[in-house]
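> Quick one, fold the following:
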Amino acid sequence: MSNILRTLAEKVEPRHTALVIVDMQNDFCAQGGYLQRTRAESGRNPIRVDENASIADRIGVLADGARAAGAMVAWLRSVYDFRYLADAHVAMREGEGCCMEGTWGADFFRIQPGPEDVVVDKHTFSGFHETGLHAQLQARGIGTLVMTGVATNVCVDSTLRHGFFLGYHIVVAEDCVGSGNPVGHEGTLSTVKVNFGEVTTSKELLRLFGRHTPAGAPPVL
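Below is the predicted model of the structure:
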């Protein structure tokens, strides 16, 4: 990519922007999902999931605004069946599997892809590692990734770094990402601001997308 975009408005022009929704799945986000359940049972670093519903709702509104403006919307879905995982990844799993194919835990949490959205399955933290995501983005002429989803400091972080290394401009919607690790969450946001891109709000992104929304389109609420 040779197009250097300086301002946020330039970066998130819808024709070359993809909203990336990372791992909004029951095992990561829901009460009784793998992450909340295993941490509660082990008694270490309990995960609070009570904020995930509001995060999901904000992502849903942002996705509607992105679609209305003509931006691409791409969902990353973890599928962590053991047969897909490297030994080092399996060693980090606790007890039962997480996001096992065909289970409730692997289903999307609260929000669902639209009919024109792209869904990419991944088997590790980065959405680019051995997936078709990069090819699909390139086919659409995408140069900017607007990152949302969970966990800020794990799969969102891994994917945005990988995307940056591939040449994408990176924007994080700070009210549309979350983590059970507040220190890690804030650390990723701080690192992005210094090294990888920009951090902004869904409200500001909706305002910028709205500049490109055709007249007469339904309002994004």
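
> When you work out contacts or count neighbours from here on, use the C-alpha atoms and nothing else.
Fine.

> Could you list the buried residues of the longest helix belonging to the chain?
Secondary structure of the chain read by DSSP state H shows that its longest helix is helix 52-69. Neighbour-count burial for helix 52-69, with 16 or more other CA atoms under 10 Å as criterion, is recorded at 52, 55-56, 58-69.

> can you give me how far that helix is from the chain middle?
11 Å (CA atoms, centre = their mean, to the nearest Å).

> And that helix, what does it pack against?
In terms of contacts (3 or more CA pairs under 8 Å, 6 or more residues apart in numbering; DSSP states H and E), helix 52-69 is packed against strand 17-22, strand 72-78, strand 144-150, strand 169-178, helix 202-210.

> quick one: that helix to strand 72-78, angle?
Helix 52-69 runs at 150 degrees relative to strand 72-78, counting by axes from the mean of the first three to the mean of the last three CA atoms, to 10 degrees.

> Report the angle between helix 52-69 and strand 144-150.
Using the same axes, to 10 degrees: helix 52-69 against strand 144-150 is 160 degrees.

> The structure of the following sequence is requested for comparison with the preceding one:
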Amino acid sequence: MANRVVMVVDMQNGVLAMPRFDRSGRCERINQLTAAADRVIFIQHVGPGLEVDSEGWAIVPELQQPANALFVNKTACDSFWQTDLAAQLDQFGINSFVICGCATDYCVDTTIKVGASLGYHITVAADAHTTADRTYVSAQQQINQHNEVWADLIMPGNPVRVRETEALLREWRPH
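I've put the predicted structure just below:
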């Protein structure tokens, strides 16, 4: 039974073709998390320019993909919507996970809120998700804002945790 699970959302060539905040730093921290994890789940968006098995759909080359990683394709911002994600989590007895990836304000945010509503215990890797600058707000401002909102999300009995990568790695180290 995996107890250190990392879900990596949409870290794909086509998604990251648009400049994203701190791409190299985010990839480095995601690799630190996945190296320490018992199980890694890669979520991949499918759509125009992100067709299955295309170069755009592929995970960015900077990320390490553990041999036992699970992969889930999705067509919406919500990683649970019309996918087998919940079934895969159930199959492996997973009810909690750390989430990271792209884009903070779209797929990461939606997956966190839906997942928490479904009863999954979610921890956000605060410094391992990214997005792009938008018309009215910078990527860094969005990341900070979303971390604040998630940490204060009203979900009685199932709060979303928000932690820096180093703090998560410390929690996972044997005492």
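
> Quantify their similarity with the TM-score.
After superposition, the two chains reach a TM-score (TM-score structural alignment, normalised by the length of the second structure) of 0.85; 163 aligned residues with a CA RMSD of 1.8 Å.

> re the thing from before, kindly reformat the helices and strands packed on helix 52-69 of the first structure as a markdown table containing mean neighbour count.
Shown next, in a markdown table, are these (neighbours: other CA atoms under 10 Å):
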| stretch | mean neighbour count |
| --- | --- |
| strand 17-22 | 26 |
| strand 72-78 | 24 |
| strand 144-150 | 27 |
| strand 169-178 | 24 |
| helix 202-210 | 18 |
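
> what's the closest of those to G127 of the first structure?
G127 of the first structure lies closest to strand 72-78 among those, at 6.4 Å (CA to CA).

> if you line the two up, which stretch of the second structure does the closest one fall on?
Mapping strand 72-78 of the first structure onto the second structure (TM-score structural alignment) gives residues 39-45.

> mean shift of the matching stretch relative to the first structure?
Taking mean CA distance after the TM-score superposition for the first structure, the mean distance separating stretch 39-45 of the second structure from the aligned residues in the first structure is 0.9 Å.

> Any figure for the gap between the aligned residue in the first structure for A103 of the second structure and L160 of the first structure?
Applying TM-score structural alignment, one finds that A103 of the second structure aligns to A151 in the first structure. With the distance defined as CA to CA, to the nearest Å, A151 of the first structure ends up 12 Å from L160 of the first structure.

> Comparing those two, which residue is more hemmed in?
L160 (27 against 23; other CA atoms under 10 Å).

> Quick check: the aligned residue for A58 of the second structure in the first structure?
Match for A58 of the second structure (TM-score structural alignment): D107.

> contacting residues for that match?
25-26, 99 (CA atoms under 8 Å, 6 or more residues apart in numbering).

> Just put the residues you listed in CSV and tack on secondary structure, neighbour count and distance to Y80 of the first structure.
Below are the contacts of D107 of the first structure laid out as CSV (DSSP: H, G, I helix; E, B strand; the rest coil; neighbours: other CA atoms under 10 Å; distance: CA to CA, whole Å):
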residue, secondary structure, neighbour count, distance to Y80 of the first structure
Q25, strand, 24, 12
N26, helix, 23, 13
C99, coil, 24, 5
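
> export the helices and strands packed on helix 52-69 of the first structure to TSV and tack on distance to A88 of the first structure?
Shown next, in TSV, are those (distance: least, CA to CA, whole Å):
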stretch	distance to A88 of the first structure
strand 17-22	22
strand 72-78	17
strand 144-150	21
strand 169-178	25
helix 202-210	36
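
> For V160 of the second structure, which non-adjacent residue is closest in space?
I122 (5.4 Å; CA to CA, 6 or more residues apart in numbering).

> Mind telling me what the one you found corresponds to in the first structure?
So, by TM-score structural alignment, I122 of the second structure is matched to I170.

> Was I right to think that match contacts F164?
Yes - I170 of the first structure is within contact range of F164, at 6.6 Å (criterion: CA atoms under 8 Å).

> Give the intersection of the neighbour lists for these two.
F196.

> Quick check: the aligned residue for A56 of the first structure in the second structure?
Under TM-score structural alignment, A56 of the first structure pairs with C27 in the second structure.

> Report the contact partners of the nearest residue in space to S78 of the first structure that is not next to it in sequence.
Of all residues not flanking S78 of the first structure in the chain, K122 sits nearest, at 5.1 Å (CA to CA, 6+ apart). By CA under 8 Å, 6+ apart, K122 of the first structure lies in contact with 76-79, 128-131.

> re earlier: residues contacting the match of strand 72-78 of the first structure, please?
2, 4-12, 34, 57-59, 66, 68-76, 79.

> rerun that using 6 Å as the cut-off
Residues outside stretch 39-45 of the second structure that contact it (CA atoms under 6 Å, 6 or more residues apart in numbering): 5-10, 69-75.

> Out of these, which comes closest to P19 of the second structure?
For the contacts of stretch 39-45 of the second structure, the nearest to P19 of the second structure is D10 (14.1 Å; CA to CA).
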